[in-house]
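Please find the sequence and the predicted model below.
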Amino acid sequence: MDSGLNFIDLILKASFLVQLVMLTLVALSVISWAIIIQRRKTLGHALSSAKKFESRFWSGVDLSKLYSEISARGNKSEGLEALFTSGFKEFARHKKNNVHSAGMVTEGAHRAMRVALSREIEKLETSLSFLATIGSISPYIGLFGTVWGIMTAFIALGEVKQATLQMVAPGIAEALIATAMGLFAAIPAVIAYNRFANKVEKIESHYANFMEEFSNILHRQAITQEVKSNVSA
């Protein structure tokens, strides 16, 4: 004869509010795992794309040719390509308008790349705040279910003349399941958020370093143009 408590039976026999709490936690867990899988794929793609572009950028290719290749693809550039195209486009615009001040040209390109950097990091951080929210509130939602379940169990216990542990055990057990489910939803979300936030920070640093290096290249080209303009004048 099995005297143990069946996990499924405890959930099915739980009060409506506790079941609602459990259902909410299951939904939050599913959402968090969907975000984790999607963010992992996105961040991995961002890092691999950055390495691929940098390999092409530092191969000695002409920057005008590289810009034309990216623009010819038609699809919107992202990651380091977005920083490069925004900076070089601004550089080319100043060049077309015969702006010969190296400082003005470089500052304009750098400002355009800063805007692009902000947009790209915002894309990478999509849904991370929601993941952090799930990690923060899930234990409290589970605790609410536990408190309610235990309170209901003791109220029912007070209505009988002879109370036994066997009578109150199922109610307490079903209540504690809510806490366990809250932790089950929260722990992966917190771990994933910390890991992804750290990865986004590294990618941002990677982008910022490229932005500064590219700005130096554009600055050198702007100085060369400025010198040629002064000589010809």
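Noted; the coordinates are in hand.

C-alpha only now, for contacts and for neighbours.
OK.

S64: which element?
helix 63-72 (DSSP states H and E).

for P170, same thing?
Using DSSP H and E, P170 falls in helix 165-232.

what secondary structure does the residue lying closest to A109 once chain neighbours are set aside sit in?
Nearest residue to A109, sequence neighbours excluded (C-alpha to C-alpha, 6 or more residues apart in numbering): G87, at 4.5 Å. When states are read from DSSP: H, G, I helix; E, B strand; the rest coil, the local structure at G87 comes out as helix.

Now do the same contact list for G87.
Contacts for G87 (C-alpha atoms under 8 Å, 6 or more residues apart in numbering) come out as 108-110, 112-113.

before we move on, back to that, what helices or strands is the helix holding P170 leaning on?
When contacts are defined as 3 or more C-alpha pairs under 8 Å, 6 or more residues apart in numbering; DSSP states H and E, helix 165-232 sits against helix 7-12, helix 16-57, helix 80-96, helix 102-124, helix 128-158.

Count residues in the vicinity of E159, would you?
9 (other C-alpha atoms under 10 Å).

How about the one 4 residues further on?
With neighbours defined by other C-alpha under 10 Å, the count for A163 comes to 13.

ok, the contacts of G87 vs A82, which is closest?
Of all these, A82 sits closest to M113, with 8.2 Å by C-alpha to C-alpha.

what sits against that closest one?
83-84, 86-87, 211.

Same list (the helices and strands packed on helix 165-232) but as a markdown table, adding distance to T179.
Output for the helices and strands packed on helix 165-232, formatted as a markdown table (distance: least, C-alpha to C-alpha, whole Å):
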| stretch | distance to T179 |
| --- | --- |
| helix 7-12 | 13 |
| helix 16-57 | 9 |
| helix 80-96 | 44 |
| helix 102-124 | 32 |
| helix 128-158 | 4 |
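
what about versus this one:
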Amino acid sequence: MGHPSNFDGGDPELGHPLPGNFFGMIYKGGVIVPMLFGMFLMVIVFSIERFIVISKAAGSGSVEHFVRKIQSLLSAGSIDTAIAECDKQKGSVANVIKSGLKKYKEVETDQTMDIEQASLAIQKDIEEATSLEMPMLEQNLTIIATLVSTGTLVGLLGTVTGMIKSFAALATAGAPDQAALANGISEALINTATGISVSTVAIIMYNIFTSKIDKLTYSIDEAGFSIVQTYASTHK
């Protein structure tokens, strides 16, 4: 970035970045810009990691289609087939539903429980299985959420340092140092733009992932409700 070819006169320290030269502009952005690029890289890395994990949690096929199939099998009383479908689907949603179905079979053979107790036992088992799966889905999302605000704040810090340099150039005796003034303003604007970019990407990715997790949670709740209701309606 500090290569002489990126600057007027081949001087990275005193020369201005060539018009439209991105690397030269970044080099003149000061010490805050590398921090912002590090934060941007963190957003990209954690976004890829979350995308992989959440995609695996959804399983091998459409979650909506899977839930509908489980509901259809429950209505037909094919619990073993439903468990086999969970093994095919894999992922967090299938794991939770499979746990609920196994509990369904377990309470079905327990003569000491009435319908209400059995239904509560199934519901509790599903809730416990969900609580075990959810932390894996939400892991590292707090880092992305933190980068939403810190990206803007660090960018603002770079903006302030750039403006301080600009005003220092104006404060010199006699004619203002035009080069220092321009460099200070350039540094301020580069930091502002980079900080906003980091925060924008971070908040977009955070909202995408939370939306995906909410969708998976809704599918688990929908299937869990169907399991409990099916048991209650078929064991009156």
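Thanks, I have the structure now. The structure presented is a predicted model; accordingly, all values stated were derived computationally and were not measured.

re earlier: same check for the contacts of M113 of the first structure, but in the second structure.
Here is what carries over to the second structure from the contacts of M113 of the first structure, by both residues aligned by TM-score structural alignment, their matches' C-alpha atoms under 8 Å: 83-84, 86-87, 211.

Which residue in the first structure aligns with A223 of the second structure?
A223 of the second structure maps onto F210 of the first structure when the alignment is built from TM-score structural alignment.

ok, now which ones touch that match?
Counting by C-alpha under 8 Å, 6+ apart, F210 of the first structure has contacts L80.

Can you verify my assumption that I144 of the second structure contacts I208?
No. Look at I144 of the second structure against I208 with C-alpha atoms under 8 Å: they stay out of range, at 11.4 Å.

any idea how far the residue in the second structure sticking out farthest from the centre is from G162 of the second structure?
The C-alpha centroid of the second structure is most remote from G174, which lies 52.9 Å away (C-alpha atoms, centre = their mean). Note on G174 of the second structure: its distance to G162 of the second structure, by C-alpha to C-alpha, to the nearest Å, is 21 Å.

thinking again about what came up before, what does the residue nearest to A109 of the first structure correspond to in the second structure?
Match for G87 of the first structure (TM-score structural alignment): G100.

Relative to E222 of the second structure, how far out is that match?
Taking C-alpha to C-alpha, one finds G100 of the second structure at 12 Å from E222 of the second structure.

Please apply the same query to V53 of the second structure.
Distance from V53 of the second structure to E222 of the second structure, by C-alpha to C-alpha: 22 Å.

which residue numbers in the first structure go with stretch 184-196 of the second structure?
So stretch 184-196 of the second structure sits over residues 171-183 in the first structure, by TM-score structural alignment.

for stretch 115-124 of the second structure, same thing?
Under the criterion TM-score structural alignment, stretch 115-124 of the second structure matches residues 102-111.

Next: stretch 139-148 of the second structure.
So stretch 139-148 of the second structure sits over residues 126-135 in the first structure, by TM-score structural alignment.

Could I get the buried residue list for the matching stretch?
127-128, 131-135 (16 or more other C-alpha atoms under 10 Å).

burial of E133 of the second structure, as a residue count?
Neighbour tally, E133 of the second structure, other C-alpha under 10 Å: 17.

Go ahead and confirm it touches A94.
No. Using C-alpha under 8 Å, E133 of the second structure is not in contact with A94; the gap is 10.6 Å.

S3 of the first structure: which of the contacts of G87 of the first structure is nearest?
M113 (67.6 Å).

Distance-wise, check R50 of the second structure relative to D125 of the second structure.
Distance from R50 of the second structure to D125 of the second structure, by C-alpha to C-alpha: 26 Å.

next one: G30 of the second structure
55 Å.

ok, now G15 of the second structure?
As judged by C-alpha to C-alpha, G15 of the second structure and D125 of the second structure stand 68 Å apart.

out of these two, which sits in the more crowded spot?
D125 (21 against 17).

Find the nearest non-adjacent residue to the more buried one, please.
In space, D125 of the second structure is closest to G100, 6.1 Å off (C-alpha to C-alpha, 6+ apart).

Kindly report the same for K90 of the second structure.
G59 (4.9 Å).

can I assume that neighbour is in contact with G91?
Yes. Counting by C-alpha under 8 Å, G91 is a contact partner of G59 of the second structure at 4.2 Å.

how about M25 of the second structure, what does it touch?
Counting by C-alpha under 8 Å, 6+ apart, the residues that M25 of the second structure touches are 17, 186-187, 190.

Then V160 of the second structure?
Applying C-alpha under 8 Å, 6+ apart, the residues near V160 of the second structure are A188.

give me that answer again for 10 Å
154, 166, 184-185, 187-189, 191-192 (C-alpha atoms under 10 Å, 6 or more residues apart in numbering).

chain center to the match of stretch 115-124 of the second structure: distance?
31 Å (C-alpha atoms, centre = their mean, to the nearest Å).

what's the mean deviation for it versus the second structure?
Overlaying the second structure shows stretch 102-111 of the first structure at a mean distance of 0.6 Å from the equivalent residues (mean C-alpha distance after the TM-score superposition for the first structure).

List the buried residues for that stretch?
102, 105-110.

Ok, stretch 51-70 of the second structure next?
51, 53-59, 63, 66-67, 70.

My read is that S119 of the second structure contacts T230, right?
Yes. Look at S119 of the second structure against T230 with C-alpha atoms under 10 Å: they come within range, at 9.5 Å.

Need the overlap of contacts for these two.
Y104.

can you pull the contacts of the nearest residue to F91 of the first structure once chain neighbours are set aside?
Among residues not flanking F91 of the first structure along the chain, A109 sits closest, at 5.6 Å (C-alpha to C-alpha, 6+ apart). Shown in contact with A109 of the first structure (C-alpha under 10 Å, 6+ apart): 83-94, 211, 214-215, 218-219.
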